[in-house]
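Novice: sequence and computational prediction follow.
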Amino acid sequence: MQFLHETYNYSINGLCNVFEVARSSFYEYQNRKPSSRDLENDNLKEVIMASYLESDKRYGAPKIHKDLQAQGYSVSEKRVQKLMRELGIQSIIRKKYRPTSSTKSVTQERPNLLKRDFTAKKLNQKWVTDITYIYTLSDSWCYLSSILDLKSRKIISWKLSRNMDTQLVLDTLEGALSTRTISDNLILHSDQGSQYTSNAYNKYLEEHQITHSYSEKGCPYDNSCIESFHATLKKECIYAENSMGYKDFDSCYQSLFQYIEGFYNSRRRHSSLNYLSPNEYEKLEA
């Protein structure tokens, strides 16, 4: 009514009659001071928005709730959800992989040692690896090879290349071995792509006493953790920033570096790690 009064010069008395509101109630509402709860919500909204923007709009209520708790705020997750709705913000949503039993009869050509057990008792006990495609306008398709530690969910090595060949996966493995002290009986799990079944790759694994495990052919659920990471990366980084594709190889590399090293490993909270980032989790395990 205040808007109608100020904009169209309608009388307060006439507007109260039209909307069947007592004049005393209108003036009481107009003059009321915000409650302590209202003031607290306004403050929380600022902190929630800061956490949301700091995550590049990737965080939903559970992770923002953990952020607030880490900053000393005592607030429920439901309240965070409510305030996010009032702010009109939500996380970037992606469809998660949900393992299902295969209906096809697939011949087991190579051993699947993980058998969809994606847990690990210690670091450097189980690694998973895969390659994904990324399009660039100037350089066409580029290929990202990644290795993830199943204990910490950290991307311990990644390489971007213009060629999807055995050298790409060898370089990725060399990168992992250059920064990690591997344990006995380390298992590396991959699909049965030609890069991973090549003699050069398996010879390199044998030289470093790493046991190779394989997904069944045509069954991405056997390697769902690394598949899930690549899906998350595309949703939160690649598609969110470049709906038409990256300009070139270099701009793609810079974007992936900022996401993987600057956010995913160092700051992205994982529910499976009690909402710690992979780097934070590994510090506790050290």
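Specialist: Thanks, I have it.
Novice: use CA for all of it now, contacts and neighbours both
Specialist: OK.
Novice: for Y221, which three-state class applies?
Specialist: Remark: Y221 carries the secondary structure label helix [criterion: DSSP: H, G, I helix; E, B strand; the rest coil].
Novice: and it, how far from S213?
Specialist: The span separating Y221 from S213 equals 14 Å under the rule C-alpha to C-alpha, to the nearest Å.
Novice: would you say L188 is within a strand?
Specialist: Yes: in this structure, L188 lies within a strand as judged by three-state DSSP.
Novice: what about versus this one:
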Amino acid sequence: MANKHYPAEFKADAVALYRSRPGATIAQIADDLGVNRETLRSWVRADDQRRGAAAGPAASPAAGSVEDENAALRRRVRELEEERDILRKAARYFGRGDALVNRFQFVADHQQRFGVKRLCKVIGVSRSSFYYWRSAAEARAAREAADAALVGRIRAVHAAHDGTYGAPRITAELRDAGLAINRKRVARVMRRFGVQGLRLRRRSRTTVPDPAAAKAPDLIGRDFTAPEPNQRYVGDITYLPVGDRGFLYLATVLDLHSRRLAGWAIADHMRTDLVIDALHAAKRTRGSLDGAIMHTDHGAQYTSRAFAAACTAAGVRQSMSAVGSSADNAAAESFNATFKRETLQGRRAFTDEREARLTAFRWLHRYNTVRRHSRLGQQPPITYEKSPRPAPTTLAPAA
């Protein structure tokens, strides 16, 4: 059939009629006029071009028709609804820790329904990063399995030491058991699975200076080291809270070479007998203290005549820190803080005196024989003493 020829005036009127009826479609106007729909569409487009596609109340949509515009709007609505569905599903993934990894996992779980391109665009990740993450799935699964096996060993060590060990000491235990591992990996796995060591708490003061008492010179000068065992000791008193109001008191004598607890005594009082008993216990451990230095604070027990006489009888030279300066007896105070942290484990007090004594007895013996010490290369004090080595040159408080 030959193409029908329409005069220019008819074309102009047809376009004007279409523009005068914003709710009408190309198809409706074309049918009313008895012209081909595509023919009318071409007239509208040509008129748009002549007018520079000027905007106006009767302007045609860019698609050339309201019908096309409606179709585009419907597509956009579907896209927005799909985005809403994607984000609703994704919300369950975003609260699980590593947000980026969880987004990748979300894309992997929903790619069959929505497609990788669409998902990555909606949740804001690059496709290349997702594909790289997916390609590493096998290696990632192997690491997950290795971490799951490792945390079992970490928990066993953690439990064996009453939940007190952190990453450094657990790493040392695992290495001694033949496992090649570094502290950073142990720390990462502990964080991931919620395994925690104990942290230091503020120390409370127990010894009270006696201003009128005799003072000894400071023979240590904050140098908390010794080239050999049985040369320098530090002493202090700490309290053990029992029940609602009661206390026991622990006096200690600590060797500065190996941090070995050479002597200790527990009592329900802080009289001078307590620190003398601890000194006598250290003498029994070492056989002799002749020529050793005993460094303490200015507590009334340590400045007493009775303690001075006990030191003289044992051949011990007294040394005292500055009044009110905890740094001058830091090694002893650090030991006490560690003891309380690892025995109380966050509790305010022991249940009763029996529990306090037995807990202290167990911990104090394990401190020498089992508990690893950071300053000693993660060795227990007695093990360190049996393995002679050059004396350390850096100051490090007991931990």
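Specialist: Great, that's in hand. Owing to the predicted nature of the structure, the values given are computational and were not obtained by experimental measurement.
Novice: work out the TM-score between the chains.
Specialist: The TM-score (TM-score structural alignment, normalised by the length of structure 1) is 0.80; 259 aligned residues with a C-alpha RMSD of 3.0 Å.
Novice: mutual contacts of Y221 and S213 of structure 1, please.
Specialist: Jointly contacting Y221 of structure 1 and S213 under the rule C-alpha atoms under 8 Å, 6 or more residues apart in numbering is no residue at all.
Novice: so the aligned partner of D250 of structure 1 in structure 2 is in which element?
Specialist: Aligning on TM-score structural alignment places D250 of structure 1 opposite R354 in structure 2. In this assignment (DSSP states H and E), R354 of structure 2 forms part of helix 353-369.
Novice: what's that helix in contact with?
Specialist: Under the criterion C-alpha under 8 Å, 6+ apart, external residues in contact with helix 353-369 of structure 2 comprise 240, 242, 248, 260-261, 266, 339, 343, 350, 380-383.
Novice: redo these as a markdown table? Include secondary structure and neighbour count.
Specialist: Shown next, in a markdown table, are the contacts of helix 353-369 of structure 2 (DSSP: H, G, I helix; E, B strand; the rest coil; neighbours: other C-alpha atoms under 10 Å):
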| residue | secondary structure | neighbour count |
| --- | --- | --- |
| L240 | strand | 24 |
| V242 | strand | 18 |
| L248 | strand | 17 |
| R260 | coil | 23 |
| L261 | strand | 24 |
| I266 | strand | 23 |
| F339 | helix | 20 |
| T343 | helix | 20 |
| F350 | strand | 20 |
| P380 | coil | 22 |
| P381 | helix | 25 |
| I382 | helix | 16 |
| T383 | helix | 16 |
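Novice: identify the farthest-apart pair in these.
Specialist: V242 and T383 (32.8 Å; C-alpha to C-alpha).
Novice: once aligned to structure 2, how far is the helix ranked longest in structure 1 on average?
Specialist: Secondary structure of structure 1 per DSSP state H: the longest helix is helix 36-54. For helix 36-54 of structure 1, the mean distance from the matching residues in structure 2 following superposition reads 1.9 Å, by mean C-alpha distance after the TM-score superposition for structure 1.
Novice: could you pull out the strands for the stretch 51-200 of structure 1?
Specialist: With DSSP state E, counting those that start in this stretch as the criterion, the stretch 51-200 of structure 1 has strands at 126-136, 140-149, 155-161, 187-190.
Novice: and among these, the most buried is which?
Specialist: Between the strands of the stretch 51-200 of structure 1, strand 187-190 has the highest mean count of neighbours, a mean of 24, where neighbours are mean count of other C-alpha atoms under 10 Å.
Novice: circling back to that earlier point, could the strands of the stretch 51-200 of structure 1 go into JSON lines alongside distance to R94 of structure 1?
Specialist: As requested, these are exported to JSON lines (distance: least, C-alpha to C-alpha, whole Å):
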{"stretch": "strand 126-136", "distance to R94 of structure 1": "17"}
{"stretch": "strand 140-149", "distance to R94 of structure 1": "20"}
{"stretch": "strand 155-161", "distance to R94 of structure 1": "20"}
{"stretch": "strand 187-190", "distance to R94 of structure 1": "23"}
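Novice: residue in structure 1 matching A282 of structure 2?
Specialist: Superposed on structure 1 with TM-score structural alignment, A282 of structure 2 falls opposite A176.
Novice: count of residues packed around its match?
Specialist: A176 of structure 1 has 22 neighbours, counted by other C-alpha atoms under 10 Å.
Novice: these two touch, right, it and K154?
Specialist: No: at 11.2 Å, A176 of structure 1 and K154 do not qualify as touching, with contact defined as C-alpha atoms under 8 Å.
Novice: ok, back up a step: now the match of A282 of structure 2, nearest residue through space, not along the chain?
Specialist: Here the nearest residue to A176 of structure 1 in space, its sequence neighbours aside, is S157; by C-alpha to C-alpha, 6 or more residues apart in numbering that works out to 5.0 Å.
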